[in-house]
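> next come a sequence and a model predicted from it.
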Amino acid sequence: MADDRILTTRQGHPVRDNQSMRTVGERGPATLENYQFIEKITHFDRERIPERVVHARGAGAHGYFEAYGTIGDEPASKYTRARVLNETGVKTPMFVRFSTVAGAKESPETERDPRGFAVKFKTVDGNWDLVGNNLKVFFIRDAIKFPDMIHAFKPDPVTNRQEAWRFFDFIASHPESLHMVTHLKSPWGIPANYREMEGSGVNTYKLVNDQGEAVLCKFHWEPKQGVRNLTSAQAAEIQGRDVGHATRDLYDNISAGNFPEWEFCVQIMPDGPNEHLTFDPLDDTKLWPVDQFPLLPCGRMVLDRVPDNFFAEVEQSAFGTGVLVDGIDFSDDKMLQGRTLSYSDTQRYRVGANYLQLPINAPQPGVKVYSNQRDGQMTYAVDGTGANKHINYEPSTLNQGLLEAPKPAKEYHQLVEGHLGRYQPTRVQDDYTQAGVRYRSFQDWERDDLIANLVGDMKACPEPIQLRMVYHFSHCDEDYGRRVAEGAGIDLAKAKALPPLPGKPAPGQNRTGSTYTDGKAEEGMPQLQAAE
């Protein structure tokens, strides 16, 4: 290969693995010395001025959260010491920002695109940000691929047009995306509005209790208004008369006193590798089957006030997946670990180093902020400094500066061990089963819309992409691949005869070459509600 085709960092170092972050063992946490990833993601965070790189088009509303004090039938304290999930009778202030993902700031809200669902709980223990989407899975499982993914989904750098061939050129090499694509290209890819859509934290987190015990968890918002989606034809009709219909719907309903409400639910799984499962619970391209891990209600959210000023509150609102409260912790989900760096880094660049001084982002009144962080552009206040304002460091032998907070009686200590390196999964890497289950769970009209959308896209792609995508769809479900091939005029036999992707296991095998079967693959998948 010619030297001008070798991928390098901006320092000129050759990139020998652009697929995986460096982690401690295959499933361990990422390390801060991930220079290649840090250079890549922090440059990506700064690619757009001044709008967000992703989630540029958005709407927001204020509301409150009320905890039930229970998680399912158990006291919430069994799983977590987070007060926001334990204390009943408390209305925790919240701000929620809904958004599209790939489109620009003035793009229509009828676009086929995931919808951002970012929630800022202003708890008595400080802020907790839960930053997710309406769809419960994602395109990729390793954050180092995020800039590549968004580049492929954004407009062509030459034509400035979003192109189907660029989108599917990326997807064709990343079969873990098939589950998300099956959602996205169906009516579930265009929610009818923000009120009637689900929300999900997407990534895997941990809950930690007073005994320092942890469980894995996923967070979900279930709309009490029900779920409603649009076909491409319905979306086109709405777009012809209103490119901001979802914002209008949200604001009009709240202003009329029709306050939208969601039930907050968690799924819980024992901490650990969970090797008995046919999927990795840290893989955000997979769902946790609800028959094994049911949605356990733990609270409700109500939105009851629209912003007073769109720019000050919606545009300047800033969220980060690293903003957690005591009792909620990180898992080793590689996307979560990468997002935790990227999101807050983006906000410091986009809004400024002092973005947390803005009222929309600051903790609720009554929560005192004491830090030794100083200066930076647009500083207009100084955090509380204790007895001696001269001491903006810690510790001090004068015993007049800020002090560390008391530690919990029992801290959670995760055992981490392994060889540092870049890893591809060696456990089951089944990127087809859940996508096939999703396809078969659709109603006939939803499948018809999915196939029609994919056929249109495939016709805009060159043959190598067409063949590889039909190969993928066929491994998800025979009918899925056949219908796309027939609709787009693609040679089905030629597609199915393709070899596996380089470096990927053959369908039905893991990376060690052993085969697997999934006799319960279709059991326990979340049931979809019909889009009206």
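Good, I have the coordinates.

> C-alpha from now on. contacts and neighbour counts both.
Will do.

> what's near enough to touch the nearest residue to residue 123 once chain neighbours are set aside?
Closest residue to residue 123 apart from its sequence neighbours, by Cα to Cα, 6 or more residues apart in numbering: residue 92 at 5.8 Å. Shown in contact with residue 92 (Cα atoms under 8 Å, 6 or more residues apart in numbering): 64, 65, 66, 84, 121, 122, 123, 124.

> quick one: residue 92 from residue 121, how far?
Per Cα to Cα, to the nearest Å, residue 92 is found 7 Å from residue 121.

> and for residue 278?
With Cα to Cα as the criterion, residue 278 and residue 121 are 34 Å apart.

> hang on, the earlier thing: ok, the residue nearest to residue 123 to residue 85 distance?
10 Å.

> can you check residue 248 too?
Per Cα to Cα, residue 248 is found 32 Å from residue 85.

> do the same with residue 151
Distance, residue 151 to residue 85, by Cα to Cα: 38 Å.

> show me which of those two is the more surrounded one.
Each of residue 151 and residue 85 has its neighbours counted (other Cα atoms under 10 Å); residue 85 has more, 24 against 16.

> residue contacts, that one?
Contacts of residue 85 (Cα under 8 Å, 6+ apart): 67, 68, 69, 70, 76, 298, 299.

> contacts only, for the closest residue in space to the last one that isn't next to it in sequence.
What it means is residue 299. In space, not counting the residues next to it along the chain, residue 299 is nearest to residue 67; the distance is 4.1 Å by Cα to Cα, 6+ apart. By Cα under 8 Å, 6+ apart, the residues touching residue 67 are 84, 85, 86, 87, 88, 89, 90, 298, 299, 300.

> also this one, for the comparison:
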Amino acid sequence: MSVESITGPLTTESGAPVGDNQNSETAGIGGPGLIQDQLLIEKLAHFNRERIPERIVHARGAGAYGTFTVTADVTKYTRAHFLSEIGKQTETFLRFSTVAGSLGSADAVRDPRGFALKFYTEEGNYDLVGNNTPVFFIKDALKFPDFIHTQKRDPYTGSQEADNVWDFWGLSPESTHQVTWLFGDRGIPATLRHMNGYGSHTFQWNNEAGEVFWVKYHFKTDQGIKNLTQDEANKLAGEDPDSHQRDLRESIERGDFPTWTVQVQIMPAADAAGYRFNPFDLTKVWPHEDYPPIEIGKLELNRNPQNIFAEVEQSIFSPHHFVPGIGPSPDKMLQGRLFAYGDAHRYRVGINADHLPVNRPHATEARSHGRDGVMYDGRHAGQKNYEPNSFGGPVETGRPLWQPATVTGPTGEHVAPSHAEDDDFVQAGNLYRLMAEDEKERLINNLAGFISQVSRDDIAQRAIENFRKADADYGKRLEAAVQALRG
């Protein structure tokens, strides 16, 4: 796709024409530079500030615009307007990312992939911020900084350390399910187009009558699942660090638009308390035999961003961006993210990040009383900045976006309610037993290669024991593979 050219004379940021963009001003020929050189100072000052702080997680990303089309009637479950009728289309923006790597890291690495989708609806933007796995490593946001510290660079060595990773995972058995996903075949997608996406968390849907349903989102790739082996990924990451970003961009440029079939699992609110797993535990899935996925739509990506910094790096997504008919659940990881994502964007991009073209509503307009701050564009002109007012300002609707939850008991640092099959290993074992023999072999080799790098036997053994609790064969084979590598 061609980019529109800019014609006319080169100017400074303030619009003054530039007479010479090849030579800076000096005090005579060969003399020292002059601070009065407006263009030099402006260019260097701007260059020094071209990078904003990168995301702590999900720093490495690629994105594209697209369209979501409703294919089924879900009005008995939700009053969300963008889901109100079959055939209705909504503009979207999807950002893919790796989690642990920095902005300059390679694409083809073993890491979960972020799957952050913005719906530009007529009732405001709805952000669904998930991953390419249906579960996660931990179940409480209080542990998220600790977990990410183990995945990032060690304070002393400056490198990711196997000791840190496996020490934390071994002491956090709830991670066993997600680690089995990560080190299995789907841990390194071949491209961004050939992987699924998931909302991962449980969310609330509520209909016009006020009835509540719990839902999980699934985005099933129509391109088919394709993955890389560890050896293939190692080679590709070295030869083409931008492989996934390049593949996505080029596929859209040639008109080969990737698509996903959008499904939801729906649980009536009354089922939650007695369900065999805690339905709000991010380390668990809802088995499909309990709540079969229902197709509700199609997602197509069909337009590349024209400026990666403006539209991908400065794009922001917050799980707190809901619309009427959709809301949060008691998922403790989700509850923490409701605050953390918006706070990260206020720090990283600025208090007016929502005003940027990629982030602001496209199908409606924001009408708030927020003013001023860095990069405020003056859009409100002289309108009053308080509510209530008698000058015709925006007013509240009197109807919340989601239905209230009933809570009882004292405040405190409570463990989540326990359900009949709530242990940390049953679903990891189920996943292992679903794998074909060659899949199991690759899983064992991937895990053993990493666990064997730890410096202490007790850390390695504790990690192995978690997998043994998931499945005896799983643990036995892993222990043998680690021992063979450690000697």
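Structure received. Quick caveat: nothing in here was measured; it's all calculated off a predicted structure.

> if we can go back for a sec, what lines up with the residue nearest to residue 123 of the first structure in the second structure?
By TM-score structural alignment, residue 92 of the first structure lines up with residue 90 in the second structure.

> which strand or helix spans that match?
Here residue 90 of the second structure sits within strand 89-98, counting by DSSP states H and E.

> what do you get for residue 485 of the first structure?
Assigned by DSSP H and E, residue 485 of the first structure falls in helix 478-488.

> once aligned to the second structure, how far is that helix on average?
After superposition onto the second structure, the mean distance of helix 478-488 of the first structure to its aligned counterpart is 0.8 Å, using mean Cα distance after the TM-score superposition for the first structure.

> what residues sit buried inside that helix?
480, 481, 482, 483, 484, 485, 488 (16 or more other Cα atoms under 10 Å).

> reformat those as JSON lines; add distance to residue 466 of the first structure.
Listed next are the buried residues of helix 478-488 of the first structure as JSON lines, based on distance: Cα to Cα, whole Å:
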{"residue": "480", "distance to residue 466 of the first structure": "14"}
{"residue": "481", "distance to residue 466 of the first structure": "11"}
{"residue": "482", "distance to residue 466 of the first structure": "12"}
{"residue": "483", "distance to residue 466 of the first structure": "13"}
{"residue": "484", "distance to residue 466 of the first structure": "9"}
{"residue": "485", "distance to residue 466 of the first structure": "8"}
{"residue": "488", "distance to residue 466 of the first structure": "9"}
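
> my guess is residue 167 of the first structure contacts residue 156. True?
No - assessed by Cα atoms under 8 Å, residue 167 of the first structure is found out of contact with residue 156, at 10.2 Å.

> between those two, which is the more surrounded one?
Neighbours per residue (other Cα under 10 Å) separate residue 167 of the first structure from residue 156, with residue 167 holding more: 19 against 13.

> list the contacts for the more buried one?
So residue 167 of the first structure contacts 152, 153 (Cα under 8 Å, 6+ apart).

> helix, strand or coil for the aligned residue in the second structure for it?
For residue 167 of the first structure, the aligned position in the second structure is residue 165, judged by TM-score structural alignment. Following DSSP: H, G, I helix; E, B strand; the rest coil, residue 165 of the second structure is assigned to helix.

> distance of residue 200 of the second structure relative to residue 217 of the second structure?
Residue 200 of the second structure is 7 Å from residue 217 of the second structure, where distance means Cα to Cα.

> can you give me the helices in the stretch 251-400 of the first structure?
310, 334-350 (DSSP state H, counting those that start in this stretch).

> before we move on, what about the stretch 51-200 of the first structure?
So, for the stretch 51-200 of the first structure - with DSSP H, counting those that start in this stretch - the helices run 83-86, 146-153, 164-172, 178-184.

> all strands for the stretch 51-200 of the second structure, in order.
Along the stretch 51-200 of the second structure, counting by DSSP state E, counting those that start in this stretch, strands occupy 61-70, 89-98, 113-121, 124-131, 197-198.

> of the ones you listed, which is nearest residue 340 of the second structure?
Among the strands of the stretch 51-200 of the second structure, the nearest to residue 340 of the second structure by Cα to Cα is strand 124-131 (12.4 Å).

> residue range for that closest one in the first structure?
Going by TM-score structural alignment: strand 124-131 of the second structure matches residues 126-133.

> gap between the residue lying closest to residue 462 of the first structure once chain neighbours are set aside and residue 84 of the first structure?
In space, and not counting its chain neighbours, residue 462 of the first structure is closest to residue 165: 7.2 Å by Cα to Cα, 6+ apart. Residue 165 of the first structure sits 46 Å away from residue 84 of the first structure, going by Cα to Cα.

> cool, and residue 127 of the first structure?
10 Å.

> between those two, tell me which one has more neighbours.
Taking other Cα under 10 Å, residue 127 of the first structure and residue 84 do not tie; residue 84 has more neighbours (26 against 21).

> since we're on the spatially closest residue to that one that is not a sequence neighbour, how many residues are nearby?
With sequence-adjacent residues excluded and distances taken as Cα to Cα, 6+ apart, residue 84 of the first structure is closest to residue 123, at 6.3 Å. Using other Cα under 10 Å, residue 123 of the first structure has 22 neighbouring residues.

> touching, residue 123 of the first structure and residue 86? I think so.
No - between residue 123 of the first structure and residue 86 there is no contact under Cα under 8 Å: 11.7 Å.

> how close does the equivalent of residue 404 of the first structure over in the second structure get to residue 410 of the second structure?
Here residue 404 of the first structure is matched to residue 396 in the second structure, going by TM-score structural alignment. Counting by Cα to Cα, the separation of residue 396 of the second structure from residue 410 of the second structure is 32 Å.

> how close does the residue mapped onto the residue nearest to residue 299 of the first structure from the second structure get to residue 363 of the second structure?
Aligned counterpart of residue 67 of the first structure in the second structure: residue 70 (TM-score structural alignment). Computed as Cα to Cα, the residue 70 of the second structure to residue 363 of the second structure distance reads 17 Å.

> please enumerate the shared neighbours of residue 92 and residue 121 of the first structure.
Common neighbours of residue 92 of the first structure and residue 121 (Cα under 8 Å, 6+ apart) are residue 65.

> what range in the first structure does stretch 302-318 of the second structure sit on?
So stretch 302-318 of the second structure sits over residues 304-320 in the first structure, by TM-score structural alignment.

> hang on, residue 401 of the first structure packs against residue 371?
No - between residue 401 of the first structure and residue 371 there is no contact under Cα under 8 Å: 10.2 Å.
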